[in-house]
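A.B. asks: Pasted the sequence and its predicted model underneath.
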Amino acid sequence: MLFVALELLVAAPAEALELPDAPSFATSRETITTASGLRVVLAPEPGAAQVTAQWLFDAGANDDDAAHAGLAHLVEHLAFGPLGGVDLPDYDARLGALGGSSDGWTDRERSGLGAMVPTVVPGAAAALVQLEADRWERLVIDAQGIEKQRRIVHQELAETLDLAHGPDRAWLDTLLWAGGEPWSRHPQSPPSEAATVEEAKAKWGHMRARAVLVFAGGFEIEPVRAAVMAAFAGEPVLAALPRGPGGGLGEPGCEPGAPAVRWRKGDVAEGALYVAWPVPGRGSGDRLALEAIARWMGGARVSVGEGCGELVVERRGGWWRIGEHAASIRRAVTGLGRQGIDAATLRRLQTAQLTDLARANGLLDLRARILGACALTPTIPGCLDREAEGWLALTVEDTRRAAARWLFPEASTTLAVMPPDTEFGPPIPGMRRWGGP
C-alpha cells in the first residue's frame, strides 16, 4: 500500500483548526496495559453490528535485510497458523464458528492483523478477546507452516498483479520507491527459500514487542476490559530486535527529538497551508522534495538545517516550524522528480488507493487501525485525543484521509497533496487508468 508522506492539507481560517462539532468517535475509548506489557485500546461504538480486533505492529518489510527479504510478509501469514495447547487449535476455524472474517497486511514500515465478528453471536467480544490472546501467546511456527505459507505468498503476489489495477500499482510502487534498498523492494516480496523456523520465530517476537491491539465496535467496555486483563496475563514480551536498514531509526547520530508537529494557529492565514510532519527519524531525504513543496505553496521560502536541523516553511504571514531531521523526506521524491510527476497526478493516484482501502476493509476496521497507529506514534501531539478526533468522522471520505494521515508512517514521507475536496478527476493523459506509462 502506498500513501501520502509529507501531507499538505488545505487549511481553513485559523478558527477552523479547532475540533468540529461532529459526532465523536469512540467517546469512551481508553488504553490499558496488560501484565504481558501489551498496550490495548478499547473503543466501543454503541449500536455497531460488529466487533473488530486490529493488531498494529511497528515493524514491516523494511526491517528485513536483503538476505531475509520477504520474512515480514511470511510471518504475517504464519500469524494465522495453528495455536498450541488449546482444544481448538485452528485459528480460522474458531473465527469462522463466530461468523467472523480476518485479514492481514504488510507494508514497508508497519504490518497488521485484523479480525471481525458480528455482535449477534452471544459472547462475541469475549470470544474474540480470548482468540487473539491465544494467538498472542500460543502461535505455532514450524517448518511445515513456513513451506505452506511460502507457496501462498507467491500465489498472492501473482494474483495481485492480475487485478485490474495490479500493473498500475506495481508501476507506482516502482516510481515512488526508486531510492534503492530497502525502499525499492516490494513489501510483499516472496520470502527467501532459506528462511528458517528460528528466523520466523525471532521476527514474530520482534513484531510482538512493537505491537498495539485495538478492540472496537459493539461491546460494553467493562466486561471487555476484564476479559483483556485476564486473557493477556502471560509472560512479558521480549525486547525487539535491532531495526533493519530503513527501519525508521533515522540517520546515525541523529536521535528523534522534539514533537513532530508544531504550529501557531494564530499565524495561519486564510487559504494558507499547514504542514503535518510525521514521527521523527524515518527515511532519507532529498532537497528536491523541499523545492517541490515551495513551488506548490506558491513561492514559499523553504530552508532546512544540517543534520538534526529544523525545517522552516514560511508563506504570506503564516509560518510553520517543524522539529525534524534534515534527512526526513525519502528518496521516493527523487523518483517522482525524474518521472516528471506533479502533485495533481500523484493526488489522483493516491486518492484511488485510499478509497479502495476504505471500501475493502470497512470503516470500523479502518478506524480501529487508525487508533492503533496513533497509539504507536505518541510523538504526534494529540494524535488520539485531539487531532485524530477531527478526522474520524463516520464517512468514507473523512476516514480515508485519516488513514492517509495516521495509519502508515510512509504515508507521511512521500510528497502528495490531499485537500478535503479531493476527487479522482479525469483520466490522466498518456497513462492507464490510475498510473503507468
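C.D. replies: All right, it came through fine.
A.B. asks: When you work out contacts or count neighbours from here on, use the C-alpha atoms and nothing else.
C.D. replies: OK.
A.B. asks: just the strands in the stretch 51-200 of the chain please.
C.D. replies: 101-106, 111-118 (DSSP state E, counting those that start in this stretch).
A.B. asks: Now do the first one against strand 111-118, angle only.
C.D. replies: What it means is strand 101-106. Angle, strand 101-106 to strand 111-118, by axes from the mean of the first three to the mean of the last three C-alpha atoms, to 10 degrees: 170 degrees.
A.B. asks: Give me the contacts around strand 101-106.
C.D. replies: Identification of contacts with strand 101-106 by C-alpha atoms under 8 Å, 6 or more residues apart in numbering yields 60-61, 72-73, 76-77, 95, 111-117, 187-188.
A.B. asks: Go through those residues and say which is closest to Trp136.
C.D. replies: Nearest to Trp136 among the contacts of strand 101-106 is Leu113, at 11.4 Å by C-alpha to C-alpha.
A.B. asks: Just give the nearest non-adjacent residue to that closest one, would you?
C.D. replies: Nearest residue to Leu113, sequence neighbours excluded (C-alpha to C-alpha, 6 or more residues apart in numbering): Gly104, at 4.3 Å.
A.B. asks: Can you report how many residues lie near the one you found?
C.D. replies: The number of residues packed near Gly104 is 16, by other C-alpha atoms under 10 Å.
A.B. asks: do the same with Ala294
C.D. replies: Burial of Ala294, expressed as a neighbour count using other C-alpha under 10 Å, amounts to 18.
A.B. asks: Which helix or strand contains it?
C.D. replies: helix 287-296 (DSSP states H and E).
A.B. asks: okay, now the one to match up with it:
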Amino acid sequence: MLLPSRRVARRALVCTMALALGLPSLEAQSIAPITHENYTLPNGLRVILAEDHSAQVVTVNVWYNVGARNERPGRTGFAHLFEHMMFQGSDNVKKGDHMALIKRGGGNNMNGTTAADRTNYYESLPSNRLNLGLWLEADRMRSLKITKENFENQRETVKEERRLRIDNQPYIGGFLNALTSVIDPKTCFAYAHETIGSMDDLNAATLDDVIDFHKTYYRPNNATLVVTGDFQPSEAKALIAQYFGDIPAGPTPPAVECEQPFNTGLQRKSVTDSKANLPAVHVLWRIPEYKSADWPALELLSTILGAGESSRLNQAVVREAKAAVAVQALAGVGPRRGPNVFVTLGYANQGVSPDSVEKLLTTQVQSIVSGGVNAEELAKAKNAFRASRIAGLETSMGRAEALQQATMYLGDSKAVTSNIDRFLAVTVEDIKRVAAKYLRPDNSTIVLIKPETKTP
C-alpha cells in the first residue's frame, strides 16, 4: 500500500551503502533552494511562481483550502464530491473536455485529489501551453456548472467509488475506521470522519447543500495557485491577471474548531470485516499536527519501526516470531493542520491469535520508549527521508506540490527546502522522548479487525 518507488528505494540503498562504507551520506548534502515569488491578486488569490528552464514543461497547480475538515455532521463527503464535480464543465468548457483539452495540448499528469485539509487540481503541459492550463483552471473557478444532472451523476460515481475502493476491499474499511476512531468526533469532528463520506450522508445531500458548499469554499480568496517550470514570470503574471483577476471573491469561510486532548485513556474496539481472511491488529496513538516540533522525530520513528524489510517490527514480528504476514508503522496518512494518528498494524499469521500480535507490536514500541534507537537506525531513516524528498523535487509537478504543502502545513513557502532541516536535526534522544510522550497506553486506541465467522 505504501511501497516506495524504485527511484526512492534506489536512492535509499545508495545512502545505506554510503553509511556502511563510511562515505558521505545524502544527509551531508544540501538541497538547492527553489527560487520562487509570492504575490496576491486583489480578489485574494494567492500566487506562487517558481521558474525553472531545465525542461520545456510547466505545471499549473491549484489548492483550495477545503477538505474533509470543513464538513459538518450529516453532510460529509462534499469536498471529495467536488473533486469530481470540478470536471463536469463550466461556461466555456463542456463536460469531460477539461482533460481532453489538456491531452490535445500535449499535457499529462492531470487530476484532482482530496485530503482532510485541501482539495487540489493540477496539470502538466508543454511550456508553450501555459495559457491553456491557466484558462481551464480559471474557467471552472469562475463558472462551474452545478446542475442537478451533474450532481446526481457524480454522487452516484462517488458512491460507486466508495463501494469499489473501500466497502468491497478487505481491511481498508477497517483501517479507515481505526484511523477515525482515535479522534473524538464530539470535540474534533474535522478529523474524525472519512474523507470520502458515508453512504447515508451522500444520499441525504441536496443540490442546495452542494451549491452552498461551493459558494463558500471554491473562490479565489480560498485558493493558492502555483505555477512551476519553463515560463517567463512577466508572461505568467499577465495571463493570471487576465484569467483570474476579475473572478469575485467569496465570503470568508468559517473557522474550523478542533480540540483533541491527549492521554485520555486506553480504548478498545472490534470491527468485523466480511472480506478479511485473517485478523488484523491496529495499535494507534494520537499525535500532534505536522508543524509541531515533535513531528519530525515521530515520522523518523515510524520509519525505524515499520518501514521496509529491516524495520524493527518486520524483523521481530514477521521474521523472528512469524506471528504476522505483514506489519507497518505510519506517522499519520499525510500531513495535517490538526491532530494526527501514529499507527502500528499487523496482519496475523494463520493460527496466531490477535492478542499475540498486539503484544509483539506494543513490546517493540515499549523497547524504544525504554531503550531508544541507535545512531545507525536514525541515520538510515534520515537518509531514506532525504532521498524521498529529493526525488519528489525532480519534476515540475513535484515542486508545485511541495510549495503548496509548505505553504499550507508550515505557513511559509520557503519551508519547501528548509523543512528538511527539522528532520536532519533529530537526535536519538528526540526519538526516545517523543516515543515516551505520545506512544503510551493511556494515549492509545487498539482496533481489532475480525474476519466474519462463516457458518456451515
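C.D. replies: Everything's here; your move. Bear in mind that the values here come from a model prediction, so they are computed numbers and not experimental data.
A.B. asks: quick one: TM-score?
C.D. replies: Between these two chains, after superposing, the TM-score reads 0.56 (TM-score structural alignment, normalised by the length of structure 1); 306 aligned residues with a C-alpha RMSD of 4.9 Å.
A.B. asks: so which of the contacts of strand 101-106 of structure 1 is the most crowded?
C.D. replies: Neighbour counts for the contacts of strand 101-106 of structure 1 (other C-alpha under 10 Å) peak at Ala72, which has 31 neighbours.
A.B. asks: what do we get in structure 2 for that residue?
C.D. replies: Matched by TM-score structural alignment, Ala72 of structure 1 corresponds to Ala79 in structure 2.
A.B. asks: ok, now Gly96 of structure 1?
C.D. replies: Using TM-score structural alignment, Gly96 of structure 1 lines up with Lys103 in structure 2.
A.B. asks: Relative to Ala195 of structure 1, which of the strands of the stretch 51-200 of structure 1 is closest?
C.D. replies: strand 101-106 (17.2 Å).
A.B. asks: Buried residues in the closest one, which are they?
C.D. replies: In terms of neighbour count (16 or more other C-alpha atoms under 10 Å), strand 101-106 of structure 1 has its buried residues at Ser102, Gly104, Trp105, Thr106.
A.B. asks: Verify the contact between the match of Ala72 of structure 1 and Gly67 for me.
C.D. replies: Yes: applying C-alpha atoms under 8 Å as the test, Ala79 of structure 2 and Gly67 come out as touching, 5.2 Å apart.
A.B. asks: what sits against the closest residue to Val51 of structure 1 other than its chain neighbours?
C.D. replies: The shortest distance from Val51 of structure 1 to any non-neighbouring residue, by C-alpha to C-alpha, 6+ apart, is to Gly217 (4.4 Å). Shown in contact with Gly217 of structure 1 (C-alpha under 8 Å, 6+ apart): Ala43, Pro44, Glu45, Pro46, Ala48, Ala49, Gln50, Val51, Thr52, Leu364.
A.B. asks: and the first one, how many neighbours?
C.D. replies: This points to Ala43 of structure 1. Using other C-alpha under 10 Å, Ala43 of structure 1 has 26 neighbouring residues.
A.B. asks: how about it, what's its match in structure 2?
C.D. replies: Correspondence of Ala43 of structure 1 to structure 2, assessed by TM-score structural alignment: Ala50.
A.B. asks: a strand runs through its match, doesn't it?
C.D. replies: Yes: counting by DSSP: H, G, I helix; E, B strand; the rest coil, Ala50 of structure 2 is part of a strand.
A.B. asks: which residues sit in contact with it?
C.D. replies: Ala50 of structure 2 sits next to Ile34, Thr35, His36, Glu37, Val226, Val227, Thr228, Gly229 when contact means C-alpha under 8 Å, 6+ apart.
A.B. asks: In strands only, show me these.
C.D. replies: Residues of these located in strands (DSSP state E): Glu37, Val226, Val227, Thr228, Gly229.
A.B. asks: what about the nearest residue to Ile31 of structure 2 once chain neighbours are set aside, which SS state?
C.D. replies: Using C-alpha to C-alpha, 6+ apart and skipping the chain neighbours, the partner closest in space to Ile31 of structure 2 is Thr417 (6.6 Å). Of the three states, Thr417 of structure 2 takes helix according to three-state DSSP.
A.B. asks: who are the neighbours in contact with the counterpart of Thr417 of structure 2 in structure 1?
C.D. replies: Matched to structure 1 by TM-score structural alignment, Thr417 of structure 2 sits across from Glu389. Glu389 of structure 1 makes contact with Leu19, Ser24, Phe25, according to C-alpha under 8 Å, 6+ apart.
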